[in-house]
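Visitor: Mind folding the following:
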Amino acid sequence: MVVQYADDKSIIIKKNTLPEAIETCSLLYRAAKNWLSVNGSCLNELKTSCVFFRAPQSRLSHPATIVLDGLDVLVEEKPHFLGLHLDGRLNYDAHVSGLCKQLSSYTFCLRKLKTMANRSVLLTAYHSLVMSSATYAISFWGSAANLELVFRMQKRALKVLLGLKPGQS
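Guide: Next up is the predicted model:
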């Protein structure tokens, strides 16, 4: 299956064994590269990477790189794709961690903005920064085991917005 978003293309392969997956990936890579060349485009080999998705309890390991049409391609464990920090085991810990850091920065911005702006501006900033980030692609990562961390960061930002102290609710 080929998935395209803007100028990004992803090839999704489902195979029972790692060697089968690598062989199929190699064939599809070569075909995609040829198709792009024939149609006046090219493949950015520096941005080409691979990820092997597997069940969280799986003990299967994979190589650090695979060779596709003579090119060593990095096998990423935690790729960044369309604003999501993915994980080969689909547990979204990396995404939640990155999101919490982002929300912490936004809370700091709200705290600084509070000294010079009215509540309406703060509310707009909260919705544009905190809520848009906290809800982006939530249908993918919203069932993450550590979702509570995001909720706490969102609550912290709201306390700044409402002028509440850390112990208050």
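Visitor: Could you use CA atoms for every contact and neighbour count after this?
Guide: Fine.
Visitor: Find the residue at the geometric middle of this protein.
Guide: residue 84 (1.6 Å; CA atoms, centre = their mean).
Visitor: Could you pull up the residues touching that one?
Guide: Remark: with contacts taken as CA atoms under 8 Å, 6 or more residues apart in numbering, residue 84 is in contact with 95, 137.
Visitor: Distance check, it against residue 62.
Guide: 22 Å (CA to CA, to the nearest Å).
Visitor: Likewise for residue 110?
Guide: Distance of residue 110 to residue 62, computed by CA to CA: 43 Å.
Visitor: out of these two, which sits in the more crowded spot?
Guide: Applying other CA atoms under 10 Å to residue 110 and residue 62 shows that residue 110 carries more neighbours, namely 23 against 13.
Visitor: Tell me if I'm right that that one and residue 161 touch.
Guide: Yes: between residue 110 and residue 161 there is a contact at 7.0 Å, judged by CA atoms under 8 Å.
Visitor: Now show me the structure for the sequence below, then we'll compare the two:
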Amino acid sequence: KIKSLGFEGTPVRWFDSYLSGREQVVELKQNLEGTERVGRSRPLAIKRGVPQGSVLGPVLFVLFTADLPKYLGNKSYPIMYADDTVLVTSSKSAEDLDIQTFISVSMAQQYCSNNDLVFNAAKTKYLASGRLEDNLTEPPDLQRVNTVKHLGLVLDQSLSWNDHIDHLCSRLSTAIFALKRIKAVGTPEAVKAAYYALFEAHVRYGITLWGGSSGRNLHRVMVLQKRALRIMSGLQPQESC
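Guide: Sure thing, here's the model as predicted:
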């Protein structure tokens, strides 16, 4: 697969050296009457996978699965980030959408099988959105849900962002509590750093998407934003900011 992506020569040999020659053992410890015994299995060669916790692990996984979109063809549109993948299918007909979804999921499962990857059905969710959602049938062994969390964003079937705002406001409320504690014992610089790390970072994340939500949702975020600013500025709850 490395070669199919355009790598050749020294880079290929480097990756081969990095991934080959690895072994694994199983170690068991047993404590009998105060005496600890250790048993080890014979080393077995590792012929697949990447070193756990390695810096190159995520990069190699991305390279390894880079051909998934080509494998799926026009059956669905995959959105991939590291080992998190979403398959998006669309159609004007409920029957056709059911078929396209079933084929896409089946092809994804086959792709995993062909490449020695594990398709985790327990973590795979089915979210339907649009006017046809009541007429759709989820693929076998997949759980249909009303909301799903993807890369920190909570998506709901009506794309209202209500559930995401609930989740966001909960995190912002926790951040406000932390700001109060830091304000009481810390320096202004520490409070400001905490605000950027614990509050504003969550507000900014995905705002280009959920920022088009309803006025009610945006008002909820604004109320918490002002509360945080009052804490930082030492203003009373009813003072304007």
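Visitor: Superposed, what's their TM-score?
Guide: TM-score of the superposed chains, computed with TM-score structural alignment, normalised by the length of structure 1, equals 0.90; 162 aligned residues with a CA RMSD of 1.5 Å.
Visitor: Show me what the residue nearest to the centre of structure 1 aligns to in structure 2.
Guide: Applying TM-score structural alignment, one finds that residue 84 of structure 1 aligns to residue 153 in structure 2.
Visitor: and its match, how far is that from residue 202 of structure 2?
Guide: 11 Å.
Visitor: Just give me the match in structure 1 for residue 86 of structure 2.
Guide: Matched by TM-score structural alignment, residue 86 of structure 2 corresponds to residue 10 in structure 1.
Visitor: Run through the residues that contact that match.
Guide: Residues near residue 10 of structure 1 by CA under 8 Å, 6+ apart: 2-4.
Visitor: you'd agree it is in a strand?
Guide: Yes: under DSSP: H, G, I helix; E, B strand; the rest coil, residue 10 of structure 1 sits within a strand.
Visitor: Quick one: residues contacting the closest residue in space to residue 160 of structure 2 that isn't next to it in sequence.
Guide: Using CA to CA, 6 or more residues apart in numbering and skipping the chain neighbours, the partner closest in space to residue 160 of structure 2 is residue 213 (6.4 Å). Residue 213 of structure 2 makes contact with 160-162 under the criterion CA under 8 Å, 6+ apart.
Visitor: Who wins on neighbours among these?
Guide: Neighbour-wise, the contacts of residue 213 of structure 2 (other CA under 10 Å) top out at residue 161, 22 neighbours.
Visitor: State the distance from that residue to residue 87 of structure 2.
Guide: Taken as CA to CA, the span from residue 161 of structure 2 to residue 87 of structure 2 is 20 Å.
Visitor: With residue 114 of structure 2 instead?
Guide: Distance from residue 114 of structure 2 to residue 87 of structure 2, by CA to CA: 18 Å.
Visitor: Which one's more surrounded, the two?
Guide: Per other CA under 10 Å, whichever of residue 114 of structure 2 and residue 87 has more neighbours is residue 87, with 17 against 9.
Visitor: Hmm, that one is touching residue 77, no?
Guide: Yes: judged on CA under 8 Å, residue 87 of structure 2 makes contact with residue 77 at a distance of 5.7 Å.
Visitor: the strands in structure 1, which residues?
Guide: Ranges of strands in structure 1, per DSSP state E, are 2-5, 8-11, 49-50, 65-68, 71-75, 80-81, 84-85.
Visitor: Show me how far the last one is from its chain's centre.
Guide: Which is strand 84-85 of structure 1. Relative to its parent chain, strand 84-85 of structure 1 has a centroid offset of 1 Å by CA atoms, centre = their mean, to the nearest Å.
Visitor: Equivalent analysis for the third one, please.
Guide: Computed by CA atoms, centre = their mean, the chain-centroid distance of strand 49-50 of structure 1 equals 14 Å.
Visitor: about what we covered before: possible to save the strands of structure 1 as a markdown table with distance to residue 139 of structure 1?
Guide: Conversion of the strands of structure 1 to a markdown table gives the following (distance: least, CA to CA, whole Å):
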| stretch | distance to residue 139 of structure 1 |
| --- | --- |
| strand 2-5 | 18 |
| strand 8-11 | 20 |
| strand 49-50 | 23 |
| strand 65-68 | 31 |
| strand 71-75 | 26 |
| strand 80-81 | 15 |
| strand 84-85 | 11 |
